[in-house]
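Trainee: Kindly return the folded structure for what I paste below:
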Amino acid sequence: MKLQCDVEVVSRMLPTFGMRSRGKGARAVLSIGKHPDKSNQRAGVYMMICTAKDRAGSKYKLRDNIEKFFTWFVEEGKATVRLKEPAVDICLSKADANSLKNFLSAARLADRGSDTSSLPLSTLTPVRARDVENPKKKLTIVFKKDYPLTSNFPYSLEQLQVSYCKLSRVDMRMLSLKALRKLDLSNNHIKKLPSTIGDLGCLAELILHNNHLESFSEALCLSTLQRTLQHLDLSQNRLQGLPSQFCQLRELVNLKLDDNRLAWLPFHIGRLGKLKFLSAAHNQLALLPSDFRKLSLENLDLFGNPFTQPNPLDHTIQLKFPLPLQELASRAVVNLRIPYGPHLIPAHLCKDLEVAKTCDCSRVCVRFFIKTAVSMNLHQVSSTVVLVDDMGGTDAPVQQHFCSISCYSQFLDNCLQRGIR
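Mentor: Just a heads-up that it's a prediction; the model follows:
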């Protein structure tokens, strides 16, 4: 039984002499195996710790010698083994969680004096220098011939780039890299993303530039990426739209959507409160969602979209007189901020409430409204704006909703007065 991890051996006698441990582990290989006991010439089970400075290894007896296991953070690859003699704590970190559990289980059996035939014992021999090197944090593969077919990716990777390898799908071996912070799969042929990407609990940067993606699933938007993802590059794909749940990725700072087939942006894009860089050039956007006004960006690029000059008189009326009871109740729930959820009301009503529109009067409308478009200078939402068109403009059409005819009439009156002035 062997385990690769960071190890710090801390003497519990240090405080007696007014000393402290250095608090930093060294890369090591731990082994559990037999070693002749010179006192009675029988084989005992020992734990051996080999480091770069001590490749021959230090050995510690296990039988009846473990005072306690500290395993509160074993799922994070951390644990501590407290020995009776010598009085030391063996602190383990940066280990694979499953391998660590198996190693601790073997150590526990050895401490209890279990039959050695039932233990996964190793030969206690010095290790090679490469076995105790610091774990690899970054790996870049840009040639198909270098792509590993039989071996796994180093579990310690924090940054992985696999480009120009003609991948048609995401390799499931990548999804076991729990320390991964940056995944770059640009310039491949990936058509679909597995929802298990959302299980990468540290992933802050996901680059999928120049692939064949046709959708971004709702499951990814509702995964742990909500708390970790800060940079997302979906440029040069085949996306026609993004789900409304996309705006649950509220840690996003940088979003690239260039060169797709997007006909619309997510309705509640204004909920991306941390978004600072947005690029959606060369898509099929005819107008922007009304929630776009809530953004506060540093850089915005919408060049090459088929925006047209809006006319407030061109409108769509979706109203009934009187308003249906369901509409009145839905408006009341949102206006009064009454809590709701699928455990209280039917799920389809929850979806309606999630896309409630805000009128000029600050009240909301759900299914019944008047819709038009107005022109907005994009400098209202971004410090730097790339020109919207070849004419040097920075204005774009934004959706506008009205909860009633009176609100729409007042809006037209205001437009007329501004025109007269």
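Trainee: going forward, measure contacts between C-alpha atoms and count neighbours the same way
Mentor: Noted.
Trainee: Thr394 reaches Thr384, doesn't it?
Mentor: No: if you go by C-alpha atoms under 8 Å, Thr394 and Thr384 don't touch, sitting 10.1 Å apart.
Trainee: Neighbour count for those two, which is higher?
Mentor: Each of Thr394 and Thr384 had its neighbours counted (other C-alpha atoms under 10 Å), and the higher figure belongs to Thr394 (17 against 14).
Trainee: Go ahead and measure how far stretch 278-285 is from the middle of the chain.
Mentor: Chain-centre distance of stretch 278-285: 23 Å, with C-alpha atoms, centre = their mean, to the nearest Å.
Trainee: how about this one, so we can line them up?
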Amino acid sequence: MKLHCEVEVIHRHLPTLGLRNTGKGVRAVLSLCPSRPHARGEPSSPPTACLLISTMKDRRGTRYQLKGNIEQFFIKFVDEGKATVRLKEPPVDICLSKANSGSLKDFLSAVRLTHRGCDINAPLSTLTPVKTSEFEKFKTKMVITSKKDYPLSKSFPYSLEHLQASYCGLVRVDMRMLCLRKLKKLDLSHNHIKKLPATIGDLIQLQELHLNDNHLESFNVALCRSTLQKSLRSLDLSKNKIKALPVQFCQLQELTDLKLDDNELVQFPFKIGQLTNLRFLSAARNKLSCLPSEFKNLSLEYLDLFGNTFEQPKVLPVIKLQVPLTLLESSARTILNNGIPYGSHRIPFHLCQDLDTAKTCVCGRFCLNSFIEGTTNMNLHSVAHTVVLVDNMGSTEAPIISYFCSLACYVNSSDMLK
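Mentor: As a prediction, the model looks like this:
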């Protein structure tokens, strides 16, 4: 009987000697093994079991007697995979963590029976050293930085939380990676990946995704609608060939760190202001000519837009007002201004797309196809604490588009366009 978890053995008498415990658990395999093998001629009575703790550094393990030797169990957090077994001799506390809660409960039940001298009705493990492969199965971090080290014939450890596979010449995302449901950080930088599979969105715990220095030309819309909306916090897409991000990209509302340097971006998603948690934004050396109107809704700590092809604000506005408003325009404004829920289960899909791409007037109301568009310069310090200079001339200003839903809004806000 075995249990895989992290273990810290705390010697209770060390503090009285002025010494301290390490305070850090290590990955271990716990086994219930016979205290000693039967000698020839001995009756085959049920063997007494001991606890064997094996680690990567000590695969033969350390044995602890259990029968009548347990002072107390601490199981308040057993449902979280944590427990402590206090032994009498030696005076140690065996602290267990990061265990499967079901396996931990079964193992502790067997330990309790052994302590009482009862038969545990389970096969005991041998006293042979634990194989290295036993620990490989429970690795939480794997870093691969060359093609020759990339595993082709064996699968990735299912317990991985951090996987890096850089400089491996990958042309697509390995589907085996998408089965790692505990993955929190995935680094596939410095490869040749051209397309992202929608199934990356099945990694429900993924918080960091690094895809810099690849051959990406787009970002999959399906990822913007996946569970990444609630988990993804850091995304690095720098050094690719991306020209535009979909409007749905702004549904990744947990993003705090976004890197888009050295792409071919001609514009930001116009609803970028919905990324209310974004704190670090870098999009240097792209082809941005102006910023969308909702950019001013951001609240950043760091902003880098150096080396973009920003244009001077247009002197005259672009007027696309419709008088009277069309039925589509009037209906769309009513739905959006009143926050009425909509979806493809209620209205045609193409109308949902129209509503998703509606523009926000400076007054806070919405417009669809009837508006006035104007451009003005914005000091980037109004949205970011730290701003990298936009150009070599020391400027921290960039042109931003503003929309007006009516002539009255335009006249009342004309000062901002001067």
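Trainee: List the TM-score for the superposed pair.
Mentor: Remark: TM-score between the superposed chains equals 0.73 [TM-score structural alignment, normalised by the length of the second structure]; 387 aligned residues with a C-alpha RMSD of 4.5 Å.
Trainee: just to revisit the earlier point, who touches both of Thr394 and Thr384 of the first structure?
Mentor: Residues touching both Thr394 of the first structure and Thr384 (C-alpha atoms under 8 Å, 6 or more residues apart in numbering): none.
Trainee: out of everything not next to it in sequence, what's closest to Gln226 of the first structure?
Mentor: Nearest non-adjacent residue to Gln226 of the first structure, counting by C-alpha to C-alpha, 6 or more residues apart in numbering: Leu249, 4.3 Å away.
Trainee: Next, work out how far apart that neighbour and Arg227 of the first structure are.
Mentor: Noted for Leu249 of the first structure: a distance of 7 Å to Arg227 of the first structure, by C-alpha to C-alpha, to the nearest Å.
Trainee: Look at the two and report which has more neighbours.
Mentor: Comparing Leu249 of the first structure with Arg227 by other C-alpha under 10 Å, the one with more neighbours is Leu249, at 25 against 17.
Trainee: Was I right to think the more buried one contacts Glu218?
Mentor: No: in this structure, Leu249 of the first structure is not within contact of Glu218 by C-alpha under 8 Å, at 10.8 Å.
Trainee: Give the equivalent position in the second structure for Ser235 of the first structure.
Mentor: Superposed on the second structure with TM-score structural alignment, Ser235 of the first structure falls opposite Ser238.
Trainee: how much space between that match and Ala284 of the second structure?
Mentor: 9 Å.
Trainee: what residues do the two have in common as contacts?
Mentor: With C-alpha under 8 Å, 6+ apart, Ser238 of the second structure and Ala284 have common neighbours Leu260, Asp261, Asp262.
Trainee: Whichever of these end up buried, select them in PyMOL.
Mentor: Buried residues within these, by 16 or more other C-alpha atoms under 10 Å, are selected in PyMOL with:
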select buried, resi 260+261+262
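Trainee: could you dump the shared contacts of Ser238 and Ala284 of the second structure to CSV with secondary structure and distance to Pro197 of the second structure?
Mentor: Below are those laid out as CSV (DSSP: H, G, I helix; E, B strand; the rest coil; distance: C-alpha to C-alpha, whole Å):
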residue, secondary structure, distance to Pro197 of the second structure
Leu260, coil, 19
Asp261, coil, 22
Asp262, coil, 22
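Trainee: surely Gln161 of the first structure meets Lys137?
Mentor: No: Gln161 of the first structure lies out of contact with Lys137 (C-alpha under 8 Å); the separation is 11.6 Å.
Trainee: For the stretch 301-418 of the second structure, which segments count as strands?
Mentor: For the stretch 301-418 of the second structure, the strands defined by DSSP state E, counting those that start in this stretch cover 318-319, 359-360, 366-367, 372-379, 384-388, 397-404.
Trainee: looking at these, which is closest to Ile335 of the second structure?
Mentor: With respect to Ile335 of the second structure, and counting by C-alpha to C-alpha, the nearest of the strands of the stretch 301-418 of the second structure is strand 366-367 at 9.5 Å.
Trainee: helices or strands up against that closest one?
Mentor: Where contact means 3 or more C-alpha pairs under 8 Å, 6 or more residues apart in numbering; DSSP states H and E, strand 366-367 of the second structure is packed against helix 327-337, strand 359-360.
Trainee: according to the alignment, the last one goes to what range in the first structure?
Mentor: Residue correspondence for strand 359-360 of the second structure in the first structure, counting by TM-score structural alignment: residues 357-358.
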